[in-house]
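S.K.: following is a predicted model, sequence given first.
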Amino acid sequence: MTDDLRHPVFARFYPRLDAATARLGGDAHRDELLAGASGRVLELGAGHGANFPHYPGGVSEVVAVEPEPALRARAVAAAAQAPVPVAVRAGVAERLDLPDGSFDAAVVSLVLCSVRNPVRALAELRRVLRPGGELRYYEHVRGVTHGMVRYQKYADVVWPYLAAGCHVCRPTDEWIASCGFTVRRERRFDFPPSRVPNPAAPHVIGLAVRD
């Protein structure tokens, strides 16, 4: 069974979209996400390596897992310029070929929206974290108003086909809190700013620890 999930059109488009959102505040969100991280870190769904420049010096190693081969190739190039050691490898979220309890922290950044089984992915993250290890997350999530949730449900009829399996109506923050993690801090916000309603606008940045 291959660990490659190919989305060639999305892989060409996404780095450009990310560069645009970085200028609107996305880079600051990545700094917030990773501030204070230390030790050995697993990054799940590393994409083209957008987080790599933001890892602080206390991180001894990043193992970056990415299933999309074109994005993975970009991540390898980005790893060569990272301020900390980064090893990029193939893999899928629901089946990590990594030992139990082998990481001090795990990072998910705009990825649990698109994995096929996010609850299974969270179980895998919990497995590879040491007891008390950190889960740092930056995700777009289900909204809090009935109107937004209804809008997101309609959007999810077509959104996953346009965005490599991304779903905008997943209660990812609730799943984290119910999958063997204790949330220590969490901030909700809408991003990016827009006059047009965006079903992917509700976001969270948080830190949870493995129970």
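M.R.: Received the coordinates, thanks. Residues are numbered from 1 along each chain as shown.

S.K.: CA atoms for contacts and neighbours, from now on please.
M.R.: OK.

S.K.: all strands for the protein, in order.
M.R.: 39-44, 59-65, 86-89, 103-109, 129-140, 181-190, 202-210 (DSSP state E).

S.K.: who touches the second one?
M.R.: Think strand 59-65. 37-46, 84-92 (C-alpha atoms under 8 Å, 6 or more residues apart in numbering).

S.K.: got a markdown table for the strands of the chain, with distance to Val168 and mean neighbour count too?
M.R.: A markdown table is the format used below for those (distance: least, C-alpha to C-alpha, whole Å; neighbours: other C-alpha atoms under 10 Å):
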| stretch | distance to Val168 | mean neighbour count |
| --- | --- | --- |
| strand 39-44 | 19 | 22 |
| strand 59-65 | 22 | 21 |
| strand 86-89 | 27 | 20 |
| strand 103-109 | 14 | 23 |
| strand 129-140 | 7 | 23 |
| strand 181-190 | 13 | 15 |
| strand 202-210 | 9 | 21 |
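
S.K.: one more structure, for comparison:
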Amino acid sequence: MRGAVYYPPCGAAARLLAPVDPWLGRRTTLGAAFVVLSAVKPTLRAEPGEAAPSLRHETPSPESPRPNSLNFYERWMLPPLLDRVMRQSQLEKYRREVIAPARGRVLEIGVGSGLNFPFYGAQVEMVVGVDPSPRLLALAQRRAADAGVKAELVEGTASALPLADRSIDTIVMTWTLCSIPDPLLALREMRRVLKPDGRLLFIEHGLCPEKGVEFWQHRLTPAWRHVSGGCQLDRKMDDLIRAAGFELTELRHPYAEGPRIFTYMYEG
């Protein structure tokens, strides 16, 4: 998932989660997110020419890769939901702060619907945007044109980047690493294509050091990831980035508005 997906509270879900509300934030919106997203997630359907998916449900391990083929929900319903959620005005300040230092040839991991394009400056020569969703890439193409950004958009994953070694000046990630099936492999790929003097710029949400929040992040992630495009609430982003060989020269931990299980940020 590219960001923290949450929705206005609904009565029944809010009452159900009332006992843990102090750990979720001032308003309990998590229950409504489960209700809304679970309600709209349909039974798997095969696209023309594809094998019919199995109706048997098996829960993969948290780090196991998700299937390459997208089901109906992920292909048609999740992209507009993500686009709508990630257009929240409160996220613009984070985009502006993170993207401001970008320069040269930029690789944006999880470019999504192109919401970062208006924030790229004149020092950026071009943006290579990678995303697995063709629907989101179509939106991104239009936003790149509207923003006057030269962009090359690629349908693919961060775990197998179609780029030469040391060919990128800046890598940008905004609320992306939470949903990559193998984040360490993806980060190593990013390091491979980044020039020795290049920079990784990121804003991610992840594991919170507050014990009560951390408990609920671990508890809810197995269910949450199935309705949110693979988003995992409990990844410790700085440890992953360091493990891939990056040196963190700056790291901030702001809280965004909303339930704390979603809004503990890693910015650097």
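M.R.: That came through, no problem. Please read these numbers as outputs of a predicted model, since none were measured by experiment.

S.K.: care to give me the TM-score?
M.R.: In this superposition the chains share a TM-score of 0.89, using TM-score structural alignment, normalised by the length of structure 1; 199 aligned residues with a C-alpha RMSD of 1.6 Å.

S.K.: format the strands of structure 1 as TSV; extra columns: distance to Tyr14 of structure 1.
M.R.: Formatted as TSV, those follow (distance: least, C-alpha to C-alpha, whole Å):
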stretch	distance to Tyr14 of structure 1
strand 39-44	17
strand 59-65	17
strand 86-89	18
strand 103-109	14
strand 129-140	15
strand 181-190	20
strand 202-210	18
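
S.K.: out of these, which is closest to Gly147 of structure 1?
M.R.: Closest to Gly147 of structure 1 of the strands of structure 1, according to C-alpha to C-alpha: strand 202-210, at 12.6 Å.

S.K.: packing partners for the closest one?
M.R.: The contact analysis (3 or more C-alpha pairs under 8 Å, 6 or more residues apart in numbering; DSSP states H and E) places strand 202-210 of structure 1 against helix 27-34, strand 129-140, strand 181-190.

S.K.: now with 7 Å, please.
M.R.: Secondary-structure packing of strand 202-210 of structure 1 (3 or more C-alpha pairs under 7 Å, 6 or more residues apart in numbering; DSSP states H and E): strand 129-140, strand 181-190.

S.K.: residue closest to the middle of structure 1?
M.R.: Nearest to the mean C-alpha position of structure 1, counting by C-alpha atoms, centre = their mean, stands Ser109 at 2.2 Å.

S.K.: please tell me how far that residue sits from Val158 of structure 1.
M.R.: 22 Å (C-alpha to C-alpha, to the nearest Å).

S.K.: go on, Gly39 of structure 1?
M.R.: Using C-alpha to C-alpha, we find Gly39 of structure 1 at a distance of 40 Å from Val158 of structure 1.

S.K.: same deal with Ala73 of structure 1?
M.R.: 28 Å.

S.K.: next one: Gly49 of structure 1
M.R.: Distance, Gly49 of structure 1 to Val158 of structure 1, by C-alpha to C-alpha: 27 Å.

S.K.: which of the two has more neighbours?
M.R.: Ranked by neighbour count (other C-alpha atoms under 10 Å), Gly49 of structure 1 and Val158 place Gly49 first, with 24 against 13.

S.K.: and that one, what pairs with it in structure 2?
M.R.: Using TM-score structural alignment, the partner of Gly49 of structure 1 in structure 2 is Gly114.

S.K.: can you name the residues that contact the closest residue to its match other than its chain neighbours?
M.R.: Leaving out its chain neighbours, the residue that sits closest to Gly114 of structure 2 by C-alpha to C-alpha, 6 or more residues apart in numbering is Ala140, at 4.0 Å. Applying C-alpha atoms under 7 Å, 6 or more residues apart in numbering to Ala140 of structure 2 gives the contacts Gly112, Ser113, Gly114.

S.K.: tell me the one of those residues nearest Gly212 of structure 2?
M.R.: Gly112 (31.6 Å).

S.K.: for that closest one, the count of nearby residues, please.
M.R.: Gly112 of structure 2 sits with 28 neighbouring residues when counted by other C-alpha under 10 Å.

S.K.: likewise for His167 of structure 1?
M.R.: The burial count for His167 of structure 1: 26, using other C-alpha under 10 Å.

S.K.: with Ser178 of structure 1 instead?
M.R.: Ser178 of structure 1 has 13 neighbouring residues, counting by other C-alpha under 10 Å.

S.K.: look up how far Val227 of structure 2 lies from Leu81 of structure 2.
M.R.: Using C-alpha to C-alpha, Leu81 of structure 2 is found at 11 Å from Val227 of structure 2.

S.K.: what does Gly110 of structure 2 give?
M.R.: Gly110 of structure 2 is 18 Å from Val227 of structure 2, by C-alpha to C-alpha.

S.K.: between the two, which one's more packed in?
M.R.: Taking other C-alpha under 10 Å, Gly110 of structure 2 and Val227 do not tie; Gly110 has more neighbours (28 against 21).

S.K.: how about the contacts made by the more buried one?
M.R.: Neighbours of Gly110 of structure 2 in contact, by C-alpha under 7 Å, 6+ apart: Val130, Asp131, Met173, Thr176.
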